[in-house]
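In: mind looking at a prediction? Sequence and model below.
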Amino acid sequence: MKIQEIREIIKLVDNSSIDEFTYESEGTKVKLKKSGSTVSASAPVQASAPAAEPAAQPAKAPVSTPAAKAEELISEEAPEVPAAQEENMHKILSPMVGTFYQSPSPEEEAYVQPGTKVSADQVVCIVEAMKLFNEIEAEVDGEIAEILVKDGQLVEYGQPLFLVKTK
């Protein structure tokens, strides 16, 4: 089960009159319980999870605001962008929530690497959302200084993906 799917379930339960929800599939169990203004989320994953992604730790915590706090239990932390940056750095931001991919397919090379010269209309990555693969363009002419997210990582709207050194 993907993180995005779990988030959708949290939103649906939060907006419904359901007080408790349990879902089990292929060794993954998600249990949501809502009483008053408190939501608990539990998502243990068996150690036999695919080797491509590390097994998630069980998460269980009461939260005060159902939708916002419950998402914190399953969200991945975005790497911090250094505060002191040169003035000629441009951030390429994610235009949507989705999964970041550096290449058009697993067998192909990444669109860009640090040091790659890019033009404004050049594709630098793909953000997949709901089975739609959206090509993200560089937006500026310059050189890729840093890739701020990992391949296959869930990204949020407005999250910085790349730093581009502009001329």
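Out: The structure has been received and is ready for your questions. Numbering: from 1, shown residues only.
In: only C-alpha atoms for contact and neighbour calcs from this point on.
Out: OK.
In: helix or strand for the residue nearest to residue 117 when sequence neighbours are not counted, which one?
Out: Ranked by CA to CA, 6 or more residues apart in numbering and with sequence neighbours excluded, the top spatial neighbour of residue 117 is residue 143, at 4.3 Å. Per DSSP states H and E: residue 143 is located in strand 142-147.
In: could you list every helix and strand that that strand packs against?
Out: With contacts taken as 3 or more CA pairs under 8 Å, 6 or more residues apart in numbering; DSSP states H and E, strand 142-147 sits against strand 117-118, strand 160-166.
In: so which of those strands gets nearest residue 69?
Out: strand 160-166 (22.2 Å; CA to CA).
In: any residues touching the closest one, and which ones?
Out: Residues outside strand 160-166 that contact it (CA atoms under 8 Å, 6 or more residues apart in numbering) are 88-94, 140-149.
In: buried members of those into ChimeraX, please.
Out: Once 16 or more other CA atoms under 10 Å is used to decide burial, the buried members of the contacts of strand 160-166 can be selected in ChimeraX as follows:
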select :89,90,91,92,93,94,140,141,142,143,144,145,146,147,148,149
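In: which residues of the protein fall in helices?
Out: In the chain, helices defined by DSSP state H lie at 3-14, 66-72, listed in chain order.
In: could you dump those into CSV with distance to residue 109 and mean neighbour count added?
Out: As requested, these are exported to CSV (distance: least, CA to CA, whole Å; neighbours: other CA atoms under 10 Å):
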stretch, distance to residue 109, mean neighbour count
helix 3-14, 26, 17
helix 66-72, 33, 18
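In: alongside the first one, take a look at this:
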Amino acid sequence: MFKIQEIREIIKLVDSSSIDEFVYEVKDAKVKLKKNAGVVVTEVKPAQVAPVQPAPKVEAPTTAAAPAPAKEEAPAKAVTVNDDASLHKITSPMVGTFYAAPNPESDAYVKVGDKVDDETIVCIVEAMKLFNEIEAEVKGEIVEVLVKDGELVEYGQPLFLVKAE
């Protein structure tokens, strides 16, 4: 059986090469990767917009003092945990379905506040009926879970934020 790190390395090598299909088979395990299956080109035409007529100019009476315009305050920037560059992101090594627990009746592998090490299983990503256990690959504390159970995830999509020790 392949380790997730080996699969990630194979994906990176195939992605950076010019080959479109790769198959690697060892005893009871097989990895098959395909890329550039086809290119879809979509043409979008801009909508027709009627020209806007300028509004007639209206002058304010000079006898009444106009109220001073209210100061507009810039909206405060929302600070989220995602903005912290010191946090390690555990990303999805493949496209698939994210599962937080080994089965629907079980508790999640990890939750916010849990301590993990580099071999701790944090979730499962199902791809083509194969359930791939995802390891933390870092020692630290889970700060945020970025996806919901049963949600589709993309290759490289952040799944968890970990405060590394």
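Out: It's in. Computed from a prediction, not measured in an experiment: that's the story for all the values here.
In: please state their TM-score.
Out: The TM-score (TM-score structural alignment, normalised by the length of structure 2) is 0.52; 94 aligned residues with a CA RMSD of 2.4 Å.
In: circling back to that earlier point, which residues touch the residue nearest to residue 117 of structure 1?
Out: Contacts of residue 143 of structure 1 by CA under 8 Å, 6+ apart are 114-118, 164-166.
In: nearest to residue 39 of structure 1, of these?
Out: residue 164 (40.7 Å).
In: the closest one pairs with which position in structure 2?
Out: For residue 164 of structure 1, the aligned position in structure 2 is residue 162, judged by TM-score structural alignment.
In: map residue 101 of structure 1 across to structure 2 for me.
Out: Using TM-score structural alignment, residue 101 of structure 1 pairs with residue 99 in structure 2.
In: number of nearby residues for that match?
Out: Neighbour count of residue 99 of structure 2, defined by other CA atoms under 10 Å: 24.
In: that one is in contact with residue 149, isn't it?
Out: Yes - Residue 99 of structure 2 is in contact with residue 149 according to CA atoms under 8 Å; the separation is 5.0 Å.
In: residue boundaries of the strands in structure 1?
Out: Using DSSP state E, the strands found in structure 1 span residues 20-25, 28-35, 38-42, 62-63, 89-93, 98-101, 117-118, 123-129, 132-137, 142-147, 154-155, 160-166.
In: could I get these as a markdown table with distance to residue 109 of structure 1?
Out: As requested, the strands of structure 1 are exported to a markdown table (distance: least, CA to CA, whole Å):
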| stretch | distance to residue 109 of structure 1 |
| --- | --- |
| strand 20-25 | 33 |
| strand 28-35 | 32 |
| strand 38-42 | 37 |
| strand 62-63 | 42 |
| strand 89-93 | 20 |
| strand 98-101 | 11 |
| strand 117-118 | 16 |
| strand 123-129 | 11 |
| strand 132-137 | 15 |
| strand 142-147 | 15 |
| strand 154-155 | 20 |
| strand 160-166 | 17 |
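In: closest one to residue 81 of structure 1 among these?
Out: strand 160-166 (8.0 Å).
In: superposed on structure 2, what's the mean shift for the closest one?
Out: Compared with structure 2 after fitting, strand 160-166 of structure 1 has a mean deviation of 0.3 Å; criterion: mean CA distance after the TM-score superposition for structure 1.
In: and that strand with strand 123-129, angle?
Out: Using axes from the mean of the first three to the mean of the last three CA atoms, to 10 degrees, the interaxial angle of strand 160-166 of structure 1 with respect to strand 123-129 works out to 160 degrees.
In: in strand 160-166 of structure 1, what counts as buried?
Out: With burial defined by 16+ other CA under 10 Å, the residues of strand 160-166 of structure 1 counted as buried are 160-166.
In: kindly report the same for stretch 108-120 of structure 2.
Out: For stretch 108-120 of structure 2, a neighbour-count test (16+ other CA under 10 Å) marks 110-111, 115-117, 120 as buried.
In: between the helices and strands packed on strand 142-147 of structure 1, which one is nearest to residue 8 of structure 1?
Out: Each of these was checked against residue 8 of structure 1 via CA to CA, and the shortest separation belongs to strand 160-166, namely 23.0 Å.
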